[in-house]
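>>> Provided below for reference: sequence and predicted model.
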Amino acid sequence: MEKNLNLEENLANEWFYEKNGERIGAISQSQMINLIQTGGLHRDTVVWRKGLKDWVFLEKT
């Protein structure tokens, strides 16, 4: 049962984003934070991760 919880947690921390019309990912939450801090992602970047109903703007997460 614990393995299933870890798998679910890992999936929830995997992010996808859209750049130039292409969907990219999965990337880890720490990679996502790094992209934000270095200017690789912006408020209007469209992102998704498990638990979100649809792709949303980064600023909505």
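Good, I have the coordinates. From a predicted model like this one, the values you see are computed outputs, not experimental measurements. Numbering: from 1, shown residues only.

>>> Please count neighbours and contacts with C-alpha atoms only from this point.
Will do.

>>> So which residues of the chain form helices?
Using DSSP state H, the helices of the chain run over 2-12, 29-37.

>>> what about Q37, how many residues close to it?
Look at Q37: counted by other Cα atoms under 10 Å, it has 11 neighbours.

>>> dump the residue contacts of it.
Contacts here follow Cα atoms under 8 Å, 6 or more residues apart in numbering; on that basis Q37 touches nothing.

>>> Please compare the first structure with the one that follows:
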Amino acid sequence: NHIAGKGVVNRIRAKYPNANITAVDYDPSATKVNQENRIKLMLSVAKERLNQKNNSTTL
């Protein structure tokens, strides 16, 4: 459930501060658009972090 998931995510982020984690709800009340947007946002953040990492190592 959401509460247990939040606790797990917090522990993972504490151990791996750069972890890119997002919760995606797959229940009848969650819309497909909301699910897709959360995944797209997670991928966008990952791409941005990768670009920042690559730019900082090439300078």
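Sure, I can see it. Here the structure is a predicted model, which means the values were calculated and not measured.

>>> Can you give me the TM-score here?
The TM-score (TM-score structural alignment, normalised by the length of structure 2) is 0.34; 33 aligned residues with a Cα RMSD of 3.3 Å.

>>> thinking again about what came up before, which one of the helices of structure 1 is the most hemmed in?
Here the criterion is mean neighbour count by mean count of other Cα atoms under 10 Å, and of the helices of structure 1 the winner is helix 29-37, at a mean of 14.

>>> Tell me where structure 2 has helices.
2-15, 32-58.

>>> can you put those in a markdown table and add mean neighbour count?
Converted to a markdown table, these look like this (neighbours: other Cα atoms under 10 Å):
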| stretch | mean neighbour count |
| --- | --- |
| helix 2-15 | 12 |
| helix 32-58 | 12 |
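
>>> hang on, the earlier thing: please identify which of the helices of structure 1 is closest to E18 of structure 1.
Within those, the stretch nearest E18 of structure 1 is helix 29-37; the backing value is 12.3 Å (Cα to Cα).

>>> Redo the helices of structure 1 as TSV? Include distance to W48 of structure 1.
Listed next are the helices of structure 1 as TSV, based on distance: least, Cα to Cα, whole Å:
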stretch	distance to W48 of structure 1
helix 2-12	10
helix 29-37	11
